[in-house]
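Q: model the following, please.
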Amino acid sequence: MGLNYQHNFKNNDARLLTLAYKASTNTSLNSSDFSVLPLLNYQGRVSNTRNDDRTREQTLQLDYVQPIGKQTLEMGLKASFERNGSNYFYQTRDSLTDVFVLDPRLSNNFSYEQAIQAAYSSLIIKKNKWRLQAGGRLEITRLDADFRTSGTLARQHYTNLVPSLNISRQAQRG
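A: So this is what the prediction gives:
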């Protein structure tokens, strides 16, 4: 699902305010049954797997464009949130009891969350056939992963400042 809104200002239609929201959800359930036949020194087995996977993502973005004479100032904010989870089971049939037994070494249950918030700005200066765009983006990221089967937690939180510079010249025709 996505919603977008754009506002043009009456006094200057090059001045824009844009708001966008996007949400998505995906779930899937996959399973497999398989048999390995005995061959030479390898013992055969009957196994099955199941994976229950869920993903949910939301993004919110606000952009603003402000002409200043022949120059243009662009600013924006963006927030993105993602949550994933997976339950993966691997089972092998016990030949004596004919019951499927979970193999924890090959199974995994985990969740993953990612949150990114960003603010960005750039100034575009035009002079004759030349164009200079200078700006930057400040981004804060948080990642959390929980591998419940193994009891392992992984967390990273960091901040990045990314400057940008673009110089271009319009090609001559002819």
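
Q: every contact and neighbour count from this point should use C-alpha atoms.
A: OK.

Q: residue contacts, the residue lying closest to G76 once chain neighbours are set aside?
A: Of all residues not flanking G76 in the chain, D63 sits nearest, at 4.2 Å (C-alpha to C-alpha, 6 or more residues apart in numbering). Taking C-alpha atoms under 8 Å, 6 or more residues apart in numbering, we find D63 in contact with 16-19, 74-77.

Q: out of the residues you listed, which sit inside strands?
A: Residues of the contacts of D63 located in strands (DSSP state E): 16-19, 74-77.

Q: second chain to compare with the first, below:
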Amino acid sequence: VTNTYRQFKKLWGSEAKERLDHHRHPLAFDQCITLESHADHLQLVNRLASTSEAAIVVAASGMCEGGRVVNYLEALLPNERNEVLFAGYQAEGTLGREIQEGASEVDIEGKKIKVKAQIHTMSGYSAHADQSDLIRFVEGINPPPKEVHLIHGERMAKAELYQHFARKKTNIVL
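A: A predicted model of the protein is given here:
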């Protein structure tokens, strides 16, 4: 992903482009390493778990349900010196939500893992639209859609959207 970002500088935002103008490439500094192979990833997980080395690990995986983030969580959650920062929403019923809501122990790949790390959440970085955004989007479609399918989301949130659109006489499919 990092290499892809590097290739598409022309699409970067103004802040990143300004840094480039001052010879401060946002993705080029000695402490930034990218891991290309799974073996490199596992080596880093083991190193971080067995040392007190400071590190910021950016590991993307939706809701912490798979991918490399699972290895990092298993290795780093038990240490109170570590911190996990969620960049927004974690869906109900996922490992990410369980951690986010303050579980003292979680199940990761069949192992009970104590959660001693500090857990934080930043809001505003989620790609999920909130209810008002969804309503504004649907009501802005011209001509109005014949039906709206509510597929993804938590049960209560979908029920509220259903009620809103039902009052507007929009055909809703759950």
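
Q: got a TM-score for the two of them?
A: TM-score for the superposed chains, counting by TM-score structural alignment, normalised by the length of the first structure: 0.21, backed by 76 aligned residues with a C-alpha RMSD of 6.4 Å.

Q: thinking again about what came up before, which of the contacts of D63 of the first structure count as buried?
A: By neighbour count, with 16 or more other C-alpha atoms under 10 Å, the contacts of D63 of the first structure hold 16-17, 19, 74-77 as buried.

Q: turn the residues you listed into TSV, columns for distance to S168 of the first structure.
A: Formatted as TSV, those follow (distance: C-alpha to C-alpha, whole Å):
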residue	distance to S168 of the first structure
L16	24
L17	26
L19	29
E74	18
M75	21
G76	23
L77	26
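
Q: still on that earlier bit, in terms of helices and strands, where is the residue nearest to G76 of the first structure?
A: Here D63 of the first structure sits within strand 45-68, counting by DSSP states H and E.

Q: cool, and S86 of the first structure?
A: Per DSSP H and E: S86 of the first structure is located in strand 71-93.

Q: can you mark which positions in that strand are buried?
A: For strand 71-93 of the first structure, the neighbour count (16+ other C-alpha under 10 Å) marks 72-93 as buried.

Q: may I see the buried residues of the very next helix or strand once past it?
A: Going down the chain from strand 71-93 of the first structure, the next helix or strand is strand 100-102, by DSSP H and E. Judged by neighbour count (16+ other C-alpha under 10 Å), strand 100-102 of the first structure contains these buried residues: L102.

Q: show me the contact partners of the helix or strand following strand 100-102 of the first structure.
A: Downstream of strand 100-102 of the first structure, the first helix or strand assigned by DSSP H and E is strand 108-127. With contact meaning C-alpha under 8 Å, 6+ apart, strand 108-127 of the first structure is reached by 70-89, 131-150.
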